[in-house]
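J.: The amino acid sequence is not available; the structure is as follows:
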């Protein structure tokens, strides 16, 4: 039971990683409250944590030298909840602006650690299963907090920020059930391990950061463009598109549960196979002749997207020293953030040549397939897949 609670508590860290945007449904009420402030400034409050996350990811290598794993996680969770509560007590725009930025920095402290802690503490089958479940935890956490926001919204937009109290629940679980690092036993091994990433580590980390960036970019493109395809083609309404995207996200849970089985079968080829399948699904989305093909393609895309990202972090954990894994993970997550940021620019650039969805998704799908082949090259050394 103790071991189960330890695993559950570690997985709970991932429940809050993608919840910064959970309050987005409160934007309309915030527009009405801040009448004299441009709406774009209010929208910025929702997306601002992303900037804080990126800042902390860049600084992670330095912070790691001064703070232990426990100090980083506890500090991150406290910042997450305490800064999340600020709008409950003071609605000054610039105070909330600062709190949301610091809130993102708290998430940045957690982001890489929530992933690397699994690879640092577990090996073999346990590691594979937990990395798969970790991806599912992100989906579940986002869904739970988004539901919480919808339930609290009738009490005022300020009340929705109460959902971030969930960070205190995660903090309690972590402190109660996750033992501190065995620093004494690790002292000698740390002296033998390099304090900085080697040239090979950098090559692998940057290569996977690029692959992860392309995966995230094309996934966001699907989320952005599928509603337009559904409505403009007459396949359905905005509600239909919303249902498709919801199903697409929820397949992440199934992907996490089945990750270990896919890894046993495909081994070191899993990233390439799932990346290739993801690109193929994008081609199907662009060429979909009816709603059923579009829906099935989008759902399959959501599934292989989650498998591909988890495969990256698994392979990284097999190839990078545990003492440097947090730094390498931070680099890959920065690649994910860069891909998300570049999505609008890439879509607008393709739009200069053609606005037809078949052309757009043919380009994106082809790029994803080529990236999957690139992943095969950078990850050619065999991992110890089960």
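T.: Right, received. Where do you want to start? Everything numeric here is computed off the predicted structure, so don't read it as measured data. Numbering: from 1, shown residues only.
J.: only C-alpha atoms for contact and neighbour calcs from this point on.
T.: Will do.
J.: Do you have the helices of the stretch 101-250 of the chain handy? List them.
T.: For the stretch 101-250 of the chain, the helices defined by DSSP state H, counting those that start in this stretch cover 124-152, 166-177, 183-192, 199-232, 238-266.
J.: out of those, nearest to residue 342?
T.: helix 199-232 (7.0 Å; C-alpha to C-alpha).
J.: Now distance to residue 275 too, for the helices of the stretch 101-250 of the chain, in TSV please.
T.: Formatted as TSV, these follow (distance: least, C-alpha to C-alpha, whole Å):
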stretch	distance to residue 275
helix 124-152	16
helix 166-177	32
helix 183-192	35
helix 199-232	8
helix 238-266	13
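J.: can you list the ones you listed in a markdown table and add mean neighbour count?
T.: Formatted as a markdown table, the helices of the stretch 101-250 of the chain follow (neighbours: other C-alpha atoms under 10 Å):
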| stretch | mean neighbour count |
| --- | --- |
| helix 124-152 | 20 |
| helix 166-177 | 18 |
| helix 183-192 | 10 |
| helix 199-232 | 20 |
| helix 238-266 | 18 |
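J.: In addition, the following structure is provided for comparison:
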């Protein structure tokens, strides 16, 4: 379907807030001073939960969004999610009560979760082929740009006052207006839940792939600092820059993802899984800075590439009415992997008395080998269904 540039930009703009729950992380020390000053019983861990607790609601409402879409339709569900995000920010700004702020962060997670998977499936309603792949890549790039933008704005808001950090969500207002004006309701509108749901072996394979990729990416993010600072004695500043490179490579791959799929087709998914495994494997033997930079580039780029490939695969091989549900399952599986990462990569190796710095990277490399096997099974299952 041919659409104008404003429509494309409006579709992409809603992805700016999908990782915005992480934006207030730089404000944690001052937020702790604020809330602890109001109530000495509030500890640092409680204040840190303001960053992490939205993820729980995002995971839950990614799945529950299917119920909302069945009632309201896709466009109104996105609009509802944006309104909830805006309300969470305004109410948090107006109060100094930690309990209210915590409830607002839960509300933020609900808002993000409601349209997380819709930010992908709505693209499939309007675009096909290479254009759809490009839009999915741009969507992932927009998500990462949004994370950087909201974090930057929070940093500026801190110069005014700690409560002003919550006003970063005023950005929702122009996005809401832009989306409402230029994106029409999809022809599918609101489907019954029975018609929208679908599950088979291929869906299971996709869920397992995103589950293991979530572990490998977040695992690298939390284990790289421990490895480089504690084992190889690099500075925290160096590690911070390395993680910035990791994040930036994700934006770049999102921008060129459409071109990649033109040449590699469905094999893009296998290529990205392989690169994720290679990036993690490099950390098991490398000791030189150049190898660490290469590995970070591979992990950051391949994570975005893998997730974009999964979403593109779903759009290509599943019916449009099933896209949102299957995408929701894939995102949920990835989030579960993220949640379980500390258990699998920290507690499990400790239980078996494995080396604590290198062992996690052997594990994540192994997970990508499993993913390549799952990819083979996925392709086989898909071809069987088509024949």
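T.: Here it is on my side, so go on. Nothing here was measured: the structure is a model prediction, and the numbers come from that model.
J.: re the thing from before, who wins for proximity to residue 58 of the first structure among the helices of the stretch 101-250 of the first structure?
T.: Short answer: helix 199-232, nearest of the helices of the stretch 101-250 of the first structure by C-alpha to C-alpha, at 13.3 Å.
J.: so how far is the closest one from its chain's centroid?
T.: 11 Å (C-alpha atoms, centre = their mean, to the nearest Å).
J.: What of stretch 378-387 of the second structure?
T.: Using C-alpha atoms, centre = their mean, the offset of stretch 378-387 of the second structure from its chain centre is 28 Å.
J.: Now do the buried residues in that stretch.
T.: Residues of stretch 378-387 of the second structure classed as buried by neighbour count (16 or more other C-alpha atoms under 10 Å): residue 378.
J.: Stretch 68-78 of the second structure now?
T.: Result for stretch 68-78 of the second structure [16+ other C-alpha under 10 Å]: buried residues 68, 69, 70, 71, 72, 73, 74, 75, 76, 77, 78.
J.: Where does that stretch end up in the first structure?
T.: With TM-score structural alignment applied, stretch 68-78 of the second structure matches the range 63-73 in the first structure.
J.: Next, the distance between the ends of the matching stretch.
T.: 12 Å (C-alpha to C-alpha, to the nearest Å).
J.: Name the residues that touch that stretch?
T.: 109, 110, 113, 180, 181 (C-alpha atoms under 8 Å, 6 or more residues apart in numbering).
J.: The first one and residue 197 of the first structure: what is the separation?
T.: For residue 109 of the first structure, the distance to residue 197 of the first structure equals 19 Å [C-alpha to C-alpha].
J.: Give me the more crowded residue out of the two.
T.: Per other C-alpha atoms under 10 Å, whichever of residue 109 of the first structure and residue 197 has more neighbours is residue 109, with 31 against 18.
J.: Ignoring the adjacent residues along the chain, who's closest to that one?
T.: residue 76 (5.3 Å; C-alpha to C-alpha, 6 or more residues apart in numbering).
J.: what's the mean deviation for the helix or strand harbouring that neighbour versus the second structure?
T.: Using DSSP states H and E, residue 76 of the first structure sits within helix 69-84. Helix 69-84 of the first structure differs from its equivalent in the second structure by a mean of 0.9 Å after superposition (mean C-alpha distance after the TM-score superposition for the first structure).
J.: which is the next helix or strand following that helix?
T.: As assigned by DSSP H and E, the chain's next helix or strand after helix 69-84 of the first structure is helix 86-89.
J.: which part of the second structure lines up with that following helix?
T.: Counting by TM-score structural alignment, helix 86-89 of the first structure sits on residues 91-94 of the second structure.
J.: Buried residues, the matching stretch. List them.
T.: Buried, per 16+ other C-alpha under 10 Å, within stretch 91-94 of the second structure: 91, 92, 93.
J.: ok so, going back, just tell me which of the helices of the stretch 101-250 of the first structure ends up closest to residue 333 of the first structure.
T.: helix 199-232 (6.9 Å).
J.: name the helices or strands packed onto that closest one?
T.: On a contact count with 3 or more C-alpha pairs under 8 Å, 6 or more residues apart in numbering; DSSP states H and E, helix 199-232 of the first structure meets helix 238-266, helix 291-319, helix 325-351, helix 357-378.
J.: can you rerun that using 6 Å?
T.: helix 325-351 (3 or more C-alpha pairs under 6 Å, 6 or more residues apart in numbering; DSSP states H and E).
J.: quick one, the helix it packs on and helix 199-232 angle?
T.: Angle of helix 325-351 of the first structure versus helix 199-232, following axes from the mean of the first three to the mean of the last three C-alpha atoms, to 10 degrees, is 40 degrees.
J.: just checking, what packs against helix 325-351 of the first structure?
T.: Helix 325-351 of the first structure packs on helix 93-121, helix 199-232, going by 3+ C-alpha pairs under 6 Å, 6+ apart.
J.: can you rerun that using 10 Å?
T.: helix 49-63, helix 93-121, helix 199-232, helix 291-319, helix 357-378 (3 or more C-alpha pairs under 10 Å, 6 or more residues apart in numbering; DSSP states H and E).
J.: Format those helices as CSV; extra columns: distance to residue 285 of the first structure.
T.: Formatted as CSV, those follow (distance: least, C-alpha to C-alpha, whole Å):
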stretch, distance to residue 285 of the first structure
helix 49-63, 28
helix 93-121, 31
helix 199-232, 8
helix 291-319, 5
helix 357-378, 7
